[in-house]
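Novice: Structure here, sequence nowhere to be found:
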């Protein structure tokens, strides 16, 4: 990455803008950060979940009309990191010297719903499998991740307080993030006392719907050298995308149905590519759409053994002063979750962390970063980063 940029994430309808405005702001920020002009970009991968066909073209036309290939990307909540994966793949494969990954979302307030009701819903297979394990409830997303949390509690004795502490942590981290949708700090009692969405999840442990955009400029080593950008560049040292496995359904487990095995498989591939272990990582941005998923993901990423995520929380091992700082941005719970932009916002945060420019959120001595972005239905992208100049 040679340039990153994003907009502030906003409550839907709270700002007078449309997705081209979001894309223009994030894209220009990323190009300015890279110190290059848009005509140097050879391909663009543009992600969004809710929108009409070719919205990707309309979005990047705000940056210029250069005739380059523009590929529209939709992979549910992992859309942004999928655009990043494709842009990096194009550069890695020698197809482009410089590519843009851009994501945006203009969302409706409230819980996510379906757009097309005259056909099979992509999550139906997962929902039917989960309904065999725990009684179905609405809305579907908190039901799925809440069910996974309940299963974790039943198996390992994890408590509602441990999940709530994750909400406390991420809201506390967001106080220092000017891009975050919410910047309020809450006590454990306040998180626990908030409206229950699906037990054990309360409202302050759930990511909100959000509007916003993120963008990342990816370039080859040759491009970086030609333009003298090595001092700001951040290298992708490992990256993997994994979709649902046989175990997703064969395990008869809510934890598997929300993607734990996908994450575990992708993380192992990334560690092998990068030649690192979880203990080598300094800072992590992971997909905390719900606090239950953050805890489950600790285990899937190998930060601890299966069933021991609650111990990491109680020990303070996932915040400043602990073994890792997880979601210094405030995560999806507090920063917000505009689906197409989330993965690129995670990448932006980690780039700033590795450059040492994250201001009050800065993790001291951060040299290796890990990103995790998941979308049910399903796909997960895990990426490891380090500064290009070591």
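Specialist: Now that the structure is in, tell me what you want to look at. Everything quoted here is computed from the prediction, not taken from an experiment.
Novice: Every contact and neighbour count from this point should use C-alpha atoms.
Specialist: Noted.
Novice: Measure how far the helix or strand that contains residue 381 is from the centre of its chain, please.
Specialist: Using DSSP states H and E, residue 381 sits within strand 379-387. Per C-alpha atoms, centre = their mean, to the nearest Å, the displacement of strand 379-387 from the mean C-alpha position of its chain is 10 Å.
Novice: dropping in the other structure now:
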């Protein structure tokens, strides 16, 4: 039988703009120390480490964890594009669930450069060549940042299919800024009006500048353990992982010439179905969600991919306020990637941190009332999607 996996400690740094952060191993140390303190254990009790980052040399994970201690434990470096942090969490969960360890750490960090993401190597085929070919065939290329063209193109396809207003996408950014205004860890916590968001520079229709997440630096960590370890240390009423699934691209990502499918809609939909089936819990039972809003278009698509609303009804869902306090769900109470920031390797674990705080009832001014079940969605093009459901005792 599979063992229950508890999340007994979480921690994260306040995210920063490129050029304004500490060294990667210093940010990682701070997040790791916060998670250990939160768990009430020492690093000597951690048996394995899974460390995620995208932009860094091999074994940066070891250099980061060495700041916490030199105990000789196995350290696995993880790189899965924007879903790197939750991929590290996925591996850590498997180690506990499978009985391979009693206590492990999942750590993620990123020290990013200014500007849009790009390929680091020009002497080999990029891993997203198949995705780029879909975009070339569907809409061609412009001078806009490639990721904005991909997700913006998916938003445009949705808009043409359902007649969605451009302002609907802007409403998502307005909500993100409002939520972030209550989050001291958010990079951008100034409230913006819908008019200000729509008046910002156009990036790629329907996206304006304030509808695109910024490159960010930061770190986050989580300590996972078995029930036996928790009992030994007197840890009670912990948050636990009720279900988790990872998917990668399906044939539909490339064969249907759909920008929506290319940016991971089917990965999200299938991972969500697996999680709901594992947990025996449907989307209607969830109170709070942290999802991958790298662009407002992706948040809109993900509402439907997660089953928070029926396909084609995201616009009504947004304008009815069912994605915020007082509605059906509170989505991205942290401010999400749009406002909290998106340090690629840390994002999934920062989402985990926020949801653990929510389920503990310690999220301060952004606390979601009666939060008992939480859902996390973390997506990386290339591709991988990790969805995790959390519950509290």
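Specialist: In hand now; what should we look at? Just so it is clear, the structure is predicted and the values come from calculations on it, not from any experiment.
Novice: other SSEs contacting the strand holding residue 381 of the first structure?
Specialist: helix 79-92, strand 234-243, helix 260-274, helix 342-355, strand 369-375 (3 or more C-alpha pairs under 8 Å, 6 or more residues apart in numbering; DSSP states H and E).
Novice: so the first one matches what in the second structure?
Specialist: When helix 79-92 of the first structure is aligned against the second structure using TM-score structural alignment, it corresponds to residues 84-97.
Novice: quick one: the matching stretch to the first structure mean distance?
Specialist: Relative to the matching residues in the first structure, stretch 84-97 of the second structure has an average distance of 0.2 Å after the fit, by mean C-alpha distance after the TM-score superposition for the first structure.
Novice: buried sites along that stretch?
Specialist: For stretch 84-97 of the second structure, burial by neighbour count (16 or more other C-alpha atoms under 10 Å) applies to 84-97.
Novice: Might you report the residue contacts of the counterpart of residue 70 of the first structure in the second structure?
Specialist: Counting by TM-score structural alignment, residue 70 of the first structure corresponds to residue 75 in the second structure. By C-alpha atoms under 8 Å, 6 or more residues apart in numbering, the contact set of residue 75 of the second structure is 48-51, 61-62.
Novice: from the residues you listed, which ones fall inside helices?
Specialist: 61-62 (DSSP state H).
Novice: Out of the contacts of residue 75 of the second structure, grab the one that's most surrounded.
Specialist: The most crowded member of those, judged by other C-alpha atoms under 10 Å, is residue 51 (32 neighbours).
Novice: Look up how far residue 215 of the first structure lies from the residue mapped onto it from the first structure.
Specialist: Counting by TM-score structural alignment, residue 51 of the second structure corresponds to residue 46 in the first structure. Relative to residue 215 of the first structure, residue 46 of the first structure is positioned 9 Å away (C-alpha to C-alpha, to the nearest Å).
Novice: How about residue 266 of the first structure?
Specialist: Applying C-alpha to C-alpha to residue 266 of the first structure and residue 215 of the first structure gives a distance of 23 Å.
Novice: Comparing those two, which shows the higher neighbour count?
Specialist: Neighbours were counted for residue 266 of the first structure and for residue 215 using other C-alpha under 10 Å; residue 215 has more, 36 against 25.
Novice: For that one, pull up the helix or strand it's in.
Specialist: strand 212-219.
Novice: Once aligned, what mean separation remains between that strand and the second structure?
Specialist: Looks like 0.3 Å for strand 212-219 of the first structure (mean C-alpha distance after the TM-score superposition for the first structure).
Novice: what stretch of the second structure lies opposite the helix or strand following that strand in the alignment?
Specialist: Counting by DSSP H and E, the element after strand 212-219 of the first structure in chain order, helix or strand, is helix 221-227. Aligned by TM-score structural alignment, helix 221-227 of the first structure falls on residues 227-233 of the second structure.
Novice: quick one: buried residues of that stretch?
Specialist: Buried residues in stretch 227-233 of the second structure (16+ other C-alpha under 10 Å): 227, 229-230.
Novice: now do stretch 307-326 of the first structure
Specialist: 307-310, 312-313, 316-320, 323-326.
Novice: next one: stretch 143-158 of the first structure
Specialist: 143-153, 158.
Novice: In the second structure, which residues correspond to it?
Specialist: Taking TM-score structural alignment, stretch 143-158 of the first structure hits residues 149-164 over in the second structure.
Novice: Return the distance of the matching stretch from the chain's centre.
Specialist: 22 Å.
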